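Q: Sequence and computational prediction follow.
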Amino acid sequence: MTIAKMSMNRNSSRYFKISVNGFENGCMSGIIYHAGTAPGIRFENYLEMMLHMNRIFDELANPKRTMDYRRFGGTKLPEPPIQEYDQLEDGTLATFKLNVKYRYNTSWQGEISWLEGQEKQEFESFLQMTYWIEQVLNGPGDRGQPQKISNVCQIAVDSFEGGLLAGSVQNAFLNYLEDFTGTIALADAMGHFIGLGSLKDDDSGGQNEDIRIIPDKMWSVYREGGKEATFLIKILFREHSTWQGVIRWRETGEKQAFRSFMELVLLMTSALESSDGRILYEDRYLHKNRESALMEG
């Protein structure tokens, strides 16, 4: 094989065609075609799409990962089943051409083109890329800056079926709770109070000058956590168009640092994939009821 052809093959391995056939409540589904050729692979959400692409990049070692993804001890990443699709088709809602040039900082860098709209966008993180896709599918919108800013939150996961995260983002000190379904909806919910600018290192989780009474209902939800798992998040930095910080798996007490939103999601999903969160939730619920019964005599 000539050097020119080898180079062409290696470059084509960085490309994907994304045919989007469904987009509801921030959850995208469709078919990805590696190097723009059939057969494709079906995906039901952003997480499945990202896991399939990372698997192919890893198998080809192109583009190479510069860092290994961190995981909690004894956990493993989800491995969605490969459902092939023989026909090469454009998406019924939109079609994108994705070129992932690098995988630095536990994320992706490259450019993405919306074929129907003839628009192109460079990105330096998976988070920035998905925000742009959402803007194309939803139309332009103003995310704005949050009125309440904090760098800590609790993510309560109530369901994790087929790679689809669902639950709520909570901050009791700000009396804040927002439900989410899907990866990009999780990012939106976090961004609504974390903000996109500089963050204060405030361990209290709220603004010191904004002291408020926290409703009992909010405290109850915050303490109970998620049905599958609960994670405490502290954002320390926002660099490379993504977030860096620390995550604590509340049920086990284990902590890990994350270097991107992608790595944060992979840490959460590896924990969910490798544990029986339902039992942990029921244990917490029974323990809480036992404590109440003892207090009531």
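A: That came in fine, so what should we check first?
Q: hey, let's count contacts and neighbours off CA atoms from now on
A: OK.
Q: Return the distance of the host helix or strand of residue 53 from the chain's centre.
A: For residue 53, the host element (DSSP states H and E) is helix 46-60. The chain centre lies 14 Å from the centre of helix 46-60; the measure is C-alpha atoms, centre = their mean, to the nearest Å.
Q: what does stretch 98-114 give?
A: With C-alpha atoms, centre = their mean as the basis, stretch 98-114 stands 16 Å off its chain's centre.
Q: Ends of it, what's the gap?
A: Stretch 98-114 has its terminal residues 9 Å apart, counting by C-alpha to C-alpha, to the nearest Å.
Q: Which residues does that stretch contact?
A: Contacting residues not belonging to stretch 98-114 are listed as 14-18, 63-69, 94-97, 119-126, 129, 136, 259-263 [C-alpha atoms under 8 Å, 6 or more residues apart in numbering].
Q: switch the cut-off to 7 Å
A: Where contact means C-alpha atoms under 7 Å, 6 or more residues apart in numbering, the residues beyond stretch 98-114 that reach it are 14-17, 63-67, 69, 95-97, 119-126, 259-260, 262-263.
Q: In strands, which of the residues you listed appear?
A: 15, 16, 17, 95, 96, 97, 119, 120, 121, 122, 123 (DSSP state E).
Q: mind listing what's buried in the helix holding residue 53?
A: 46, 47, 48, 49, 51, 52, 53, 54, 57 (16 or more other C-alpha atoms under 10 Å).
Q: for comparison:
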Amino acid sequence: MSEAKQMLFARNVICICIEKKESGDYIGLLWHQYSDDSIEFNGVSDMLMLMDDLYDEWDFPQRSLEKREFNKTRDHEEMNGDPDNLVIDKVQAASGVKNVQNKRGSLGTFFVQVKFRQNATWQGTVIHEESNKKFDFTSAMGLVEIIDKSMSSN
């Protein structure tokens, strides 16, 4: 009996394609379903920041903690937006949805769904494409550890 292929279907799935490893750090591309273009990252910390920026842009999943700003005041209307009209719905309507399930990195491929951004970190699920294994993580550091262990076992 063949093993069923693990897949994630969510509004915020990001495909991490690892292209090379330099000085113990990973370099590669991020793909998401709202763009035909990839986003290059140069190291794990860059990757995490870029992903967090996308989640902020989409406002999905929403942060449980707001970034502290001292010089800027937020518009009251922006803070109390309509909960029925999500930003990610507008992004999806404007750009359509592309397939990221066919993207592959030369060293490794990971499909990440962050379900929550609570306690100043991420919680979610990741699938390592090459091993077809699905893992849950409770922090961004946990995600990095899963990626690193999976890459080491390749």
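A: Thanks, I have the structure now. Owing to the predicted nature of the structure, the values given are computational and were not obtained by experimental measurement.
Q: For the stretch 151-297 of the first structure, just list every one of the strands.
A: Taking DSSP state E, counting those that start in this stretch, the strands of the stretch 151-297 of the first structure run over residues 152-161, 164-171, 176-181, 229-237, 244-249, 254-258.
Q: and residue 291 of the first structure, which of the ones you listed is closest to it?
A: Residue 291 of the first structure sits nearest to strand 229-237 of all the strands of the stretch 151-297 of the first structure, at 20.6 Å, using C-alpha to C-alpha.
Q: which part of the second structure lines up with the closest one?
A: Using TM-score structural alignment, strand 229-237 of the first structure corresponds to no residues of the second structure.
Q: still on that earlier bit, who wins on neighbours among the ones in strands among the contacts of stretch 98-114 of the first structure?
A: Counting neighbours by other C-alpha atoms under 10 Å, the top entry in those is residue 17, with 26 neighbours.
Q: Next, the contact list for that residue, please.
A: By C-alpha under 7 Å, 6+ apart, residue 17 of the first structure lies in contact with 32, 33, 34, 36, 96, 97, 98.
Q: which residues of the second structure does the helix holding residue 53 of the first structure align to?
A: Using TM-score structural alignment, helix 46-60 of the first structure corresponds to residues 44-58 of the second structure.
Q: For the matching stretch, give me every contacting residue.
A: Counting by C-alpha under 7 Å, 6+ apart, 25, 26, 41, 61, 87, 88 sit against stretch 44-58 of the second structure.
Q: make it 10 Å
A: If you take C-alpha atoms under 10 Å, 6 or more residues apart in numbering as the criterion, stretch 44-58 of the second structure is touched by 11-12, 14, 16, 24-30, 32, 39-41, 59-63, 86-92, 114, 117, 121-122, 140-141, 143-144, 147.
Q: Can you give me the distance of the nearest residue to residue 64 of the second structure once chain neighbours are set aside to residue 55 of the second structure?
A: Distances taken as C-alpha to C-alpha, 6 or more residues apart in numbering place residue 118 nearest to residue 64 of the second structure, at 5.2 Å, with adjacent residues excluded. Using C-alpha to C-alpha, we find residue 118 of the second structure at a distance of 13 Å from residue 55 of the second structure.
Q: now swap in residue 131 of the second structure and tell me
A: From residue 131 of the second structure over to residue 55 of the second structure the distance is 27 Å, taken as C-alpha to C-alpha.
Q: residue in the first structure matching residue 120 of the second structure?
A: In the first structure, the residue equivalent to residue 120 of the second structure is residue 106, according to TM-score structural alignment.
Q: Tell me if I am right that that match is in a helix.
A: No - judged by DSSP: H, G, I helix; E, B strand; the rest coil, residue 106 of the first structure forms no part of a helix; its state is coil.
Q: what about it, neighbour count?
A: Each residue near residue 106 of the first structure was counted by other C-alpha under 10 Å, and the total is 21.
Q: same question, the one 4 residues further on
A: As a burial measure, residue 110 of the first structure scores 19 neighbours (other C-alpha under 10 Å).
Q: Thanks again, I'm all set now.
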